[in-house]
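**Q** Sequence and predicted structure below; questions after.
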Amino acid sequence: MEVSEAAIRVLGSLLGARTGQQLAMSRSWRIHTVLQSLVRERGLGSLDRLVHAVAAGGEPELADAVVDALLNNETSFYRDRTSFEQLLGPALARLEEARARTRRLSIWSAGCSTGQEAYSLAMWFAERKSRWAGWTIEIVASDVSRAAVEQARGGLYSQFEVQRGLPVTQMMRWFEERPGANWQISDELRAMVRFEMRSLIDAPPAPGRFDIILCRNVLLYFAEPVRRTVFSRLAEAAAEDGVLMLGAGETVIGQTRAFVSDPDCRGLYLRHPEAMAPCRAAS
């Protein structure tokens, strides 16, 4: 099935309006692959007819499905473990010391996809209950994809999804096998995370002033003006000594003045570095 340039423009406008992401020509090759199942389900015969149905505006659920299909929801548990080691080691130890009086941490997984990142964090804290006894650990996760957020809330994953990033010991401890080679994450971990459907160009979720923000492998899909807006939103949501974690191929350099590289924790970023104490080893 060929995709006309007019159809690509319509899809690009829809994706941009809903999410702020751009559908560059370099990504247009994915359109046929990700939308062909919708074409078959609706019996439309061609992608152009699917796009025409979306453009007509009479089927909002179809438009939602198209946007969800166009989004890249690639993720896994503990994706890029080296970055997680920096975040949950020296950077978190620094925040633990700074929050010793309030004993409260707020974490935002922005662009959480199907929830593996947020549940990785919940799992990490749940496995260290004695260290964090008496603390309030709030984990908020958001994504613009309705389908991704619904799966995240349900906490049901395929065998392939669970095996990506998790050793067998954690699989057996935190998941229960379900029919159809699926695995259900524990109620304990589900209760630790609040999922919301939210675009990164929208106002940040409550409570704001997050100590840790993860916004990984999302910014690269935005045009430069939108990327600047997103960085402003992230800065608005970050505590003054908060930590920002981006994807391995992303950076703040040349993108924003709101964050700078953490000189002590490689791959992490700070909002106000002059207010930060040096990283120390995790206890």
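**A** Sure thing, it's come through.
**Q** C-alpha only now, for contacts and for neighbours.
**A** Fine.
**Q** where's the residue of the chain positioned farthest from its centre relative to Val3, distance?
**A** For the chain, the C-alpha farthest from the mean C-alpha position belongs to Gly45; by Cα atoms, centre = their mean, that distance is 33.7 Å. Distance, Gly45 to Val3, by Cα to Cα, to the nearest Å: 12 Å.
**Q** Mind listing the shared neighbours of these two?
**A** In terms of Cα atoms under 8 Å, 6 or more residues apart in numbering, Gly45 and Val3 are not both contacted by any residue.
**Q** thinking again about what came up before, just the element for the residue farthest from the centre of the chain, please.
**A** According to DSSP states H and E, Gly45 maps onto no helix or strand at all.
**Q** That one: what's it in contact with?
**A** Per Cα under 8 Å, 6+ apart, neighbours of Gly45: Val39.
**Q** which SSE is Gly254 in?
**A** Assigned by DSSP H and E, Gly254 falls outside every helix and strand.
**Q** just Ala239 next, same as before
**A** strand 238-246.
**Q** Identify all contacting residues around that strand.
**A** Contacts of strand 238-246 (Cα under 8 Å, 6+ apart): 83, 87, 91, 208-217, 267-273, 275-276.
**Q** thought Thr19 was touching Asp202?
**A** No: at 9.4 Å, Thr19 does not count as touching Asp202 under the criterion of Cα atoms under 8 Å.
**Q** More neighbours: the two, which one.
**A** Set Thr19 next to Asp202 and count neighbours by other Cα atoms under 10 Å: Thr19 wins out with 21 against 13.
**Q** Nearest residue to that one in space, please, no chain neighbours.
**A** Of all residues not flanking Thr19 in the chain, Ser199 sits nearest, at 5.9 Å (Cα to Cα, 6 or more residues apart in numbering).
**Q** this is the comparison structure:
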Amino acid sequence: MPSITTGELNLLKDFLYRTAGIDLGEGKEYLVSARLNEVCRTLQISSISNLIGQLHKGKKAVSVAVLEAMTTNETSFFRDAGPFGAITTDILPDLIEKNRSKKQLNIWCAACSTGQEPYSLAMTIRDRFPELNNWRVKILATDIAEGKVLEKARAGTYTQLEVSRGLPAPLLIKYFKQKGRDWEISQDIRDMVTFKKVNLLEIPAFLGTFDLLLCRNVLIYFDNPTKQRILGSLQKHLCPQGYLILGGSELLLGLNQKLQRYSVGGATCYRHEGAA
């Protein structure tokens, strides 16, 4: 398998950091070469050298494919029981009580990958909170990978292996229909979620504020200055009484002084100082 040279790797690192804030780190030459060779096959480019050359020239199709290949899209339905348990037993009931007068709930799943997380939230709301059927519930799901990743999310079609990872059988029966060998989520659940391309380095102000914001298992790929920048932006998009949920191994540790850590229903979340 053709490998990447040191010079090409440095160009790739610079592209990933400038474009997405991703700190590639050291010792990943084999992984990078494997992923870029796959991009070369897909785009019918003869070599990694030619691929990096086109990337350096700013070819959009190449940039999109490389960025998608180099971002980690590991996800599953109801990934990590703790946060989803807390959302069901504590967080959503609290938000419903606080927003009862306006009957509106805004949720943002940042770095949503192929959509299992926002669809898990949508199914939870439909299945466990029927009173929200009369509310304006908006679930925004965003990712930087605008190619196959968001296309798959919008389609809402998953393999047998994907629905076997974390999705309870009753929800599979209730909200999916079989489509060949795959499973397609119902139109009703798909309509609850809006997918958009958003770069966490450049979060647009027009997104507004959110009662519940999930940005899980993505900050681990950034260096501390980039984490501070992203957390500062996320904090501005969090409602005064809102909840921010990060990945289980992601701790602020002085990265943002305006968000306080709380234990809610056995899970960890962050809120504005004095929000509880």
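**A** Good, I have the coordinates. Note that the structure is a prediction, hence the values are computed from the model and not measured.
**Q** I'd like the next helix or strand past the strand holding Ala239 of the first structure.
**A** strand 260-261.
**Q** Would you mind getting the average deviation of that next one from the second structure?
**A** Aligned to the second structure and superposed, strand 260-261 of the first structure gives a mean residue distance of 1.1 Å (mean Cα distance after the TM-score superposition for the first structure).
**Q** Just list what that strand packs against, helices and strands only.
**A** In terms of contacts (3 or more Cα pairs under 8 Å, 6 or more residues apart in numbering; DSSP states H and E), strand 260-261 of the first structure is packed against strand 268-270.
**Q** Mean deviation, the strand it packs on versus the second structure?
**A** Using mean Cα distance after the TM-score superposition for the first structure, strand 268-270 of the first structure ends up 2.9 Å from its aligned counterpart in the second structure, as a mean over the superposed pairs.
**Q** what sits up against that strand?
**A** 83, 86-87, 241-246, 252, 259-262.
**Q** Stretch 190-208 of the second structure too?
**A** 20-21, 110, 118-119, 122, 137-146, 150, 153-154, 156, 226, 229-230, 233, 237.
**Q** Can you list the buried residues in that stretch?
**A** 190, 192-193, 195-201 (16 or more other Cα atoms under 10 Å).
**Q** And the helices in the stretch 1-150 of the first structure, which stretches?
**A** 5-19, 29-42, 47-56, 60-70, 81-86, 92-98, 116-126, 146-154 (DSSP state H, counting those that start in this stretch).
**Q** what's the next secondary structure element after the last one?
**A** In this case it means helix 146-154 of the first structure. strand 156-158.
**Q** which parts of whatever helix or strand comes next after that next one are buried?
**A** Next helix or strand after strand 156-158 of the first structure toward the C-terminus (DSSP H and E): helix 159-163. Neighbour-count burial for helix 159-163 of the first structure, with 16+ other Cα under 10 Å as criterion, is recorded at 161-162.
**Q** post-alignment, helix 159-163 of the first structure versus the second structure, mean distance?
**A** Helix 159-163 of the first structure sits 1.4 Å off on average (mean Cα distance after the TM-score superposition for the first structure).
**Q** Run through the neighbouring helices and strands of that helix.
**A** strand 182-185.
**Q** What lies in contact with the strand it packs on?
**A** In contact with strand 182-185 of the first structure (Cα under 8 Å, 6+ apart) are residues 155-159, 162, 174-178.
**Q** Just name the closest of these to Arg101 of the first structure, please.
**A** Nearest to Arg101 of the first structure among the contacts of strand 182-185 of the first structure is Trp174, at 30.8 Å by Cα to Cα.
**Q** Apart from its chain neighbours, what residue comes closest to Cys164 of the first structure?
**A** To be clear, residue 164 of the first structure is Arg; Cys isn't right here. Ser76 is the one closest to Arg164 of the first structure (Cα to Cα, 6+ apart), at 5.8 Å.
**Q** Which position in the second structure pairs with the one you found?
**A** Using TM-score structural alignment, the partner of Ser76 of the first structure in the second structure is Ser76.
**Q** Please apply the same query to Glu138 of the first structure.
**A** By TM-score structural alignment, Glu138 of the first structure lines up with Lys138.
**Q** wouldn't that match be in contact with Leu105 here?
**A** Yes: here Lys138 of the second structure reaches Leu105: they are 6.3 Å apart, a contact under Cα under 8 Å.
**Q** Report how many residues lie close to Phe259 of the first structure.
**A** The burial count for Phe259 of the first structure: 23, using other Cα under 10 Å.
**Q** so it makes contact with Val252?
**A** Yes: with contact defined as Cα under 8 Å, Phe259 of the first structure and Val252 form a contacting pair (6.5 Å).
**Q** Tell me how far the residue nearest to Thr19 of the first structure lies from Leu156 of the first structure.
**A** 23 Å.
**Q** same deal with Ala141 of the first structure?
**A** 16 Å.
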